[in-house]
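Novice: Sequence and predicted structure, then a few things I'm wondering about:
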Amino acid sequence: MRSFSKYFSDALASTPNVEPHKFLQIHGTGNKEHESSIIVELKLSSYVPFDVLPALLFSVRSLYSSCADSRYLLFLIIDSRDGTLDIFHACARALHNFASRLQGAIERILWVGVPCTISVDSIIANDLTLSRIQSIFCDARNVTEHIDVGCLSVNLGGIIEPEIAEQFFRMRLCLENLLRRTHFMAKLYMAMHEDLKRFDAPNGIANLTVQSIHERMDE
């Protein structure tokens, strides 16, 4: 089983045309009631690439865990209003994949607007891993009874505009690209440093020429 990466770009590499901000929003850490939780809002639809969702959730958690000593847990808010039975099963498999590899990483799941014709309870009950996670069910009209509006997008009656998620992912991918380039340059510099240490310049470094380096490399 392939290991997860802390980079969003790695998680999205297999689905380059997917725009994560259309289904995933990261609202940061919660208020005092959920101060050790990372609030993540997921909108269920046929657009969601559930095969890469576990890797995306891992990247989210790694992003916050690397910035503080606290052991942050995920508080998932799942907008289920457009979910179908197949979508719920796909979502359950993705959450199982993530939660089984990082036990205890999901603190709770708030299922919002689950269609009355679909028994998500049964899907969860049949999965030992998911059944250990606290699940809360509510309608979209009373979601603010469970989470502050400052931790919700406008899609669920909150105050966070969806465009913020788009800006976040764009900035994060640019930052990851910069980190990769910086890491590559650092490795290149260290390799050159080690190579230069192998060369002896008895007459001083000022007399070390490219030709003399080539001659020593041929020895």
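Specialist: That came through, no problem. None of these values were measured; they are calculated from a predicted model.
Novice: Every contact and neighbour count from this point should use C-alpha atoms.
Specialist: Noted.
Novice: Do I have it right that S59 meets F8?
Specialist: Yes. S59 lies in contact with F8 (CA atoms under 8 Å); the separation is 5.8 Å.
Novice: Strands of this protein, start to end?
Specialist: Using DSSP state E, the strands assigned to the chain run over residues 24-29, 37-43, 73-79, 106-112, 134-138.
Novice: which helices and strands does the fourth one pack with?
Specialist: Helices and strands in packing contact with strand 106-112 are listed as strand 73-79, strand 134-138; criterion 3 or more CA pairs under 8 Å, 6 or more residues apart in numbering; DSSP states H and E.
Novice: orientation of the first one relative to strand 24-29 in degrees?
Specialist: Computed by axes from the mean of the first three to the mean of the last three CA atoms, to 10 degrees, the angle separating strand 73-79 from strand 24-29 equals 140 degrees.
Novice: Please apply the same query to the shortest one.
Specialist: Orientation check (the same axes, to 10 degrees): strand 134-138 against strand 24-29 gives 110 degrees.
Novice: try this one next to it:
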Amino acid sequence: MFVMSSPSGAGKTTLSRRLLADDPQITLSVSATTRPPRAGEVDGRDYFFVSQTRFQAMVHGHELLEYATVFDNRYGTPRAPVEAALAAGRDVLFDIDWQGTQQLQQTDAASDLVRIFILPPNLAELERRLIARNTDHAEVIAARMARACDEIRHWGEYDYVLLNEDVETCLAELKAILLAERLRRRRQLGLADFVRAMLGEAV
């Protein structure tokens, strides 16, 4: 489970899309949300758009690996698709905040969790990016900036912290982390059998 967190506007979505496009072995975990779709968003691809009632039923039914409330909307990770992807030997990319990451850390699969936090170059650049989106009113941007400061305070809870000054450099660093984590001994399935067979052949 490959988690990327960042304040809104730090470039996490761009990095996620590039990583998914370049690496066929990783799949995106699609979150469920109670917020309405934005222009161009597709149900089941960008999010699973659900009602408050359905979301609450998913919580009570233990259908979510993690969930949180952000700006009066609820977000959560459906359990079944993630478990199916992991069972099929695929890595799963999570685009979630620090609250969700903490909840994943408390699950049975925590040993397979890799946590990465993406920092913006500075707060002024972060605010400029949010304004450039031209999707939020000034008061919403102010709220996002306040939330960004709170999120950044949790950087120390992550395994890796990357500074996104340049997208290409940051993407290369992400790929290096993914490769290194895949090469950890415990993640190389079949390695023990391979070594036993090698030694058996040598005797």
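Specialist: That came through, no problem. Not measured: the values here are computed from a predicted model.
Novice: tm score of chain vs chain?
Specialist: Scored against TM-score structural alignment, normalised by the length of the second structure, the superposed chains reach a TM-score of 0.31; 112 aligned residues with a CA RMSD of 5.8 Å.
Novice: about what we covered before: tabulate the helices and strands packed on strand 106-112 of the first structure in TSV, adding columns for distance to G28 of the first structure and mean neighbour count.
Specialist: Formatted as TSV, these follow (distance: least, CA to CA, whole Å; neighbours: other CA atoms under 10 Å):
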stretch	distance to G28 of the first structure	mean neighbour count
strand 73-79	10	22
strand 134-138	20	14
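Novice: Kindly reformat those strands as TSV containing distance to I164 of the first structure.
Specialist: Converted to TSV, these look like this (distance: least, CA to CA, whole Å):
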stretch	distance to I164 of the first structure
strand 73-79	17
strand 134-138	25
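Novice: R180 of the first structure is nearest to which of those strands?
Specialist: Of all those, strand 73-79 sits nearest to R180 of the first structure, with 26.5 Å by CA to CA.
Novice: what's that closest one packed up against?
Specialist: strand 37-43, strand 106-112.
Novice: And for L110 of the first structure, the neighbour number?
Specialist: Residues lying near L110 of the first structure (other CA atoms under 10 Å) number 20.
Novice: Is it in contact with L76, as I believe?
Specialist: Yes. Counting by CA under 8 Å, L76 is a contact partner of L110 of the first structure at 6.1 Å.
Novice: Would you mind listing the residues touching both of the two?
Specialist: Listed as contacting both L110 of the first structure and L76 by CA atoms under 8 Å, 6 or more residues apart in numbering is no residue at all.
Novice: Quickly find the element holding the spatially closest residue to V167 of the second structure that is not a sequence neighbour.
Specialist: Among residues not flanking V167 of the second structure along the chain, L15 sits closest, at 7.1 Å (CA to CA, 6 or more residues apart in numbering). L15 of the second structure is part of helix 12-22 when elements are defined by DSSP states H and E.
Novice: and what of I131 of the second structure?
Specialist: Element membership of I131 of the second structure [criterion: DSSP H and E] is helix 123-133.
Novice: Buried residues, that helix. List them.
Specialist: Across helix 123-133 of the second structure, burial judged by 16 or more other CA atoms under 10 Å covers L126, E127, R129, L130.
Novice: now stretch 100-107 of the second structure
Specialist: G100, T101, L104, Q105.
Novice: Which one of these is nearest to Y75 of the second structure?
Specialist: G100 (9.1 Å).
Novice: Just to check, the closest one is in contact with E66?
Specialist: Yes. Contact criterion CA under 8 Å: G100 of the second structure and E66 qualify, at 5.3 Å.
Novice: That concludes my questions; thank you for your assistance.
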